[in-house]
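Novice: Below is the sequence, then the predicted model.
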Amino acid sequence: MAGRPAPTARRVRLATELRKLREKAGMTASEAAASIGTSSGQLSNVETARFGVSPERVRAMARAYSATDGALVETLAGMAGDRTKGWWEQYREILPPGLLDLAELEHHALTLRNAYTVHIPGLLQTADHSREVFRQVVPELSPPEVEHRVSHRIKRQEVVYRPDPTPYTAIVHEAALRMKFGGTAVAKGQLNHLLEMTERSHIQVLVIPFDAGAFPGAGQSIGYATGPVPQLDTVHLDQSHGPVYLDAEAQLAKYRILLDRMERAALGPDDSRDFIHSIAKAL
């Protein structure tokens, strides 16, 4: 018998926020279950994302918890009612779940911010550059595995190409611009692509040059996705074992500050573009 599919990060986030509402109301699971006419076991299954929940039940839970943030409640109800499957589901049995969760997170974000020290952001990579990055993975990926990851990465980029593109800010260190993944030809193609992307009004690329010296967040690969309401913002950190997702209020505040300070350490958009052009021209 096939096991129940693991819940997506979006469903887990919905469950987490419902639990937070209950805890904020000072109610035990037993009290909450009784107030909405269900059992403690069923409520536990909802709060741990083992079971889904309907928009009507979300609203009933919010009323029982005396939740007054209407925007948050309606956003959570919308998440509960959204049963559509995105393009990333075709990779469900092929790629690690964390990569699918990242595509889903980016798809629903209102704005995106990334900061990278030694890599070009995935949303701005060419297929050739991306392929060389995945060829360096340890343990080594097979050629089909590499191609699956490349195609997934390129499809993620629809958020900056679609008719209603997501506003995107990428903070990139000079080190990433000078890494020659795939050799000179691939590196030059990647830098030229980066320059083309800066011509899009919704994309801002900011370069931190070596001359900027030390800066907060150096060495980290940070992503920040803005949700429909501030409580649903999400940070994702690239790790060797896959993306890590953070959503606690203190964590969100910390990474907003880090990204703000990294932006202040970077050149402005026009100077950044000139800087990228100078590196590309020298190749």
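Specialist: Right, received. Where do you want to start? Numbers count the residues shown, from 1 in each chain.
Novice: drop to CA atoms for contacts and neighbour counts, all remaining ones
Specialist: Will do.
Novice: Which parts of the stretch 151-283 of the chain are helices?
Specialist: Assigned by DSSP state H, counting those that start in this stretch, the stretch 151-283 of the chain shows helices spanning 158-161, 174-178, 184-197, 249-265, 269-282.
Novice: Just the residues contacting the last one, thanks.
Specialist: Same thing as helix 269-282. 177, 178, 188, 191, 192, 195, 198, 204, 205, 206, 207, 266 (C-alpha atoms under 8 Å, 6 or more residues apart in numbering).
Novice: picking that back up, just put the helices of the stretch 151-283 of the chain in CSV and tack on mean neighbour count and distance to residue 39.
Specialist: Listed next are these as CSV, based on neighbours: other C-alpha atoms under 10 Å; distance: least, C-alpha to C-alpha, whole Å:
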stretch, mean neighbour count, distance to residue 39
helix 158-161, 18, 41
helix 174-178, 20, 53
helix 184-197, 18, 53
helix 249-265, 15, 30
helix 269-282, 15, 55
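Novice: let's bring in a second model and compare:
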Amino acid sequence: MAPRSNPTARQQRLGAELRKLREAAGLSTEQAASLLATNRTVITSTEAGRHGISPERVRRMAYNYDCTDQELVDALAGMGADRTKGWWEDFRDVLPPTFLDIAELEWFARDLRMSTMAHIPGPFQTEPYARALFQAAIPSLPDDEFEARVSHRTQRRKALDRPGAPTYTAIIHEAALRIEVGGRRVLREQLDHILELTGRANIVVRAIPFSAGAFPGSGQAFLYAHAEVPSLDTVQLDRTNVAEFLHVGAQLRKFSLQLDQMERIALSESATHDLIRSIAHQL
């Protein structure tokens, strides 16, 4: 196993899942190391995401941990197999790690569902819109980090353009469609861009109108990333300058139910397109 000086969120998640399997089998790190003919340090480093691990090694660990969930084993082995350097790695040591983690999460997701109340979802943002958002930061960002954040934000759309891109369902509150980020012209261009994106087969946009009133999850924006198996799903919550990632089953169920409820009260796709056109026409 080759050491990784900069463990990615995906590698850390793989290590955490392998730790869960070991603990479920009732094995200590010493016992696991003995079964795998290695030493305790390798086990702890792997579980911390500090070492890359081959698919064969993942399968061997799962076998010794008595894991009978073949779909889960296959998904974990796939996580070990992918050593591709993502575009987001160009921003390592330039931006906070959570920026990279979000891009990596979007890239590898099977499907994505997003709810947002005040801003357009990141991968949908035009450069002028993103610039206006980051210009509003207090305190002001240093010039180099400001430009890096704008570039990173606009490049997140690559996840929607790649072969086999995930289906992205964005549930956007009417407030986010009306707040004039960057002014009327910038917002009008942003809304036109969203309408262009909805022409793609893998992008669904639905709006929650003001008339919907209160609903579960209305107080925050969050992203639900579906993995190859449900137990590997992730919810990413937006915080001020920080992203929080949730993996616990009860938390996943909560946010999945909130999204289900939002979809029930949201406008249809065609009615959403009509609303966006109407707002853009008013600008």
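Specialist: Okay, I see it. Only a predicted model underlies this, so the values are computations on that prediction, with no experimental measurement involved.
Novice: Going by distance to residue 58 of structure 1, which of the contacts of helix 269-282 of structure 1 wins?
Specialist: Each of the contacts of helix 269-282 of structure 1 was checked against residue 58 of structure 1 using C-alpha to C-alpha; the closest is residue 204, at 37.4 Å.
Novice: Just confirm the closest one contacts residue 169, I think it does.
Specialist: Yes - between residue 204 of structure 1 and residue 169 a contact is recorded at 4.7 Å, counting by C-alpha atoms under 8 Å.
Novice: Relative to residue 114 of structure 2, how far out is residue 96 of structure 2?
Specialist: Going from residue 96 of structure 2 to residue 114 of structure 2 by C-alpha to C-alpha, to the nearest Å gives 22 Å.
Novice: So which of the helices of the stretch 151-283 of structure 1 is nearest residue 30 of structure 1?
Specialist: Closest among those, using C-alpha to C-alpha: helix 249-265, at 26.4 Å.
Novice: Which other helices and strands does that closest one contact?
Specialist: Other helices and strands packing on helix 249-265 of structure 1, by 3 or more C-alpha pairs under 8 Å, 6 or more residues apart in numbering; DSSP states H and E, are strand 203-208, strand 234-239.
Novice: What lies in contact with the last one?
Specialist: Okay, so that is strand 234-239 of structure 1. The contact list for strand 234-239 of structure 1, computed with C-alpha under 8 Å, 6+ apart, reads 220-227, 243-247, 251-252, 255.
Novice: One more: stretch 91-103 of structure 1?
Specialist: Contacts to stretch 91-103 of structure 1, defined as C-alpha under 8 Å, 6+ apart, come from residues 8, 9, 10, 88, 89, 148, 149, 152, 156, 242, 243, 244.
Novice: tell me which residues of the host helix or strand of the third one are tucked away?
Specialist: Taking DSSP states H and E as the criterion, the element that holds residue 10 of structure 1 is helix 9-24. By neighbour count, with 16 or more other C-alpha atoms under 10 Å as the criterion, the buried positions of helix 9-24 of structure 1 are 9-19, 21-22.
Novice: can you redo these as a markdown table with distance to residue 38 of structure 1?
Specialist: Putting these into a markdown table (distance: C-alpha to C-alpha, whole Å) gives the following:
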| residue | distance to residue 38 of structure 1 |
| --- | --- |
| 9 | 25 |
| 10 | 23 |
| 11 | 20 |
| 12 | 20 |
| 13 | 21 |
| 14 | 18 |
| 15 | 16 |
| 16 | 18 |
| 17 | 19 |
| 18 | 15 |
| 19 | 15 |
| 21 | 17 |
| 22 | 14 |
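Novice: just so I know, which of the helices of the stretch 151-283 of structure 1 lies nearest residue 137 of structure 1?
Specialist: Closest approach to residue 137 of structure 1 among the helices of the stretch 151-283 of structure 1 is made by helix 174-178 (17.1 Å; C-alpha to C-alpha).
Novice: Work out the gap between the closest one and the centre of the chain.
Specialist: How far helix 174-178 of structure 1 lies from its chain's middle: 22 Å, per C-alpha atoms, centre = their mean, to the nearest Å.
Novice: Then stretch 178-186 of structure 1?
Specialist: 26 Å.
Novice: likewise stretch 265-273 of structure 1?
Specialist: Taking mean C-alpha positions (C-alpha atoms, centre = their mean), stretch 265-273 of structure 1 and its chain are 24 Å apart.
Novice: Just the terminal-to-terminal distance for it.
Specialist: Termini of stretch 265-273 of structure 1 sit 15 Å apart (C-alpha to C-alpha).
Novice: Helices along the stretch 1-150 of structure 2, start to end?
Specialist: Using DSSP H, counting those that start in this stretch, helices in the stretch 1-150 of structure 2 cover 9-24, 29-35, 40-47, 55-64, 70-81, 97-108, 127-135, 143-155.
Novice: Export those to TSV and append columns for distance to residue 183 of structure 2.
Specialist: Converted to TSV, the helices of the stretch 1-150 of structure 2 look like this (distance: least, C-alpha to C-alpha, whole Å):
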stretch	distance to residue 183 of structure 2
helix 9-24	36
helix 29-35	57
helix 40-47	48
helix 55-64	50
helix 70-81	43
helix 97-108	26
helix 127-135	9
helix 143-155	17
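Novice: Compare the ones you listed and give me the one nearest residue 214 of structure 2.
Specialist: That would be helix 127-135 among the helices of the stretch 1-150 of structure 2, by C-alpha to C-alpha, at 25.8 Å.
Novice: From residue 78 of structure 2, how far off is the residue nearest to residue 47 of structure 2 when sequence neighbours are not counted?
Specialist: Nearest non-adjacent residue to residue 47 of structure 2, counting by C-alpha to C-alpha, 6 or more residues apart in numbering: residue 15, 3.7 Å away. As for residue 15 of structure 2, its distance to residue 78 of structure 2 is 13 Å (criterion: C-alpha to C-alpha).
Novice: Name all residues that make contact with residue 49 of structure 2.
Specialist: Counted by C-alpha under 8 Å, 6+ apart, residue 49 of structure 2 has contacts 7, 8, 11, 12, 13, 14, 15, 16.
Novice: What is the nearest of those to residue 26 of structure 2?
Specialist: Nearest to residue 26 of structure 2 among the contacts of residue 49 of structure 2: residue 16, at 15.4 Å, using C-alpha to C-alpha.
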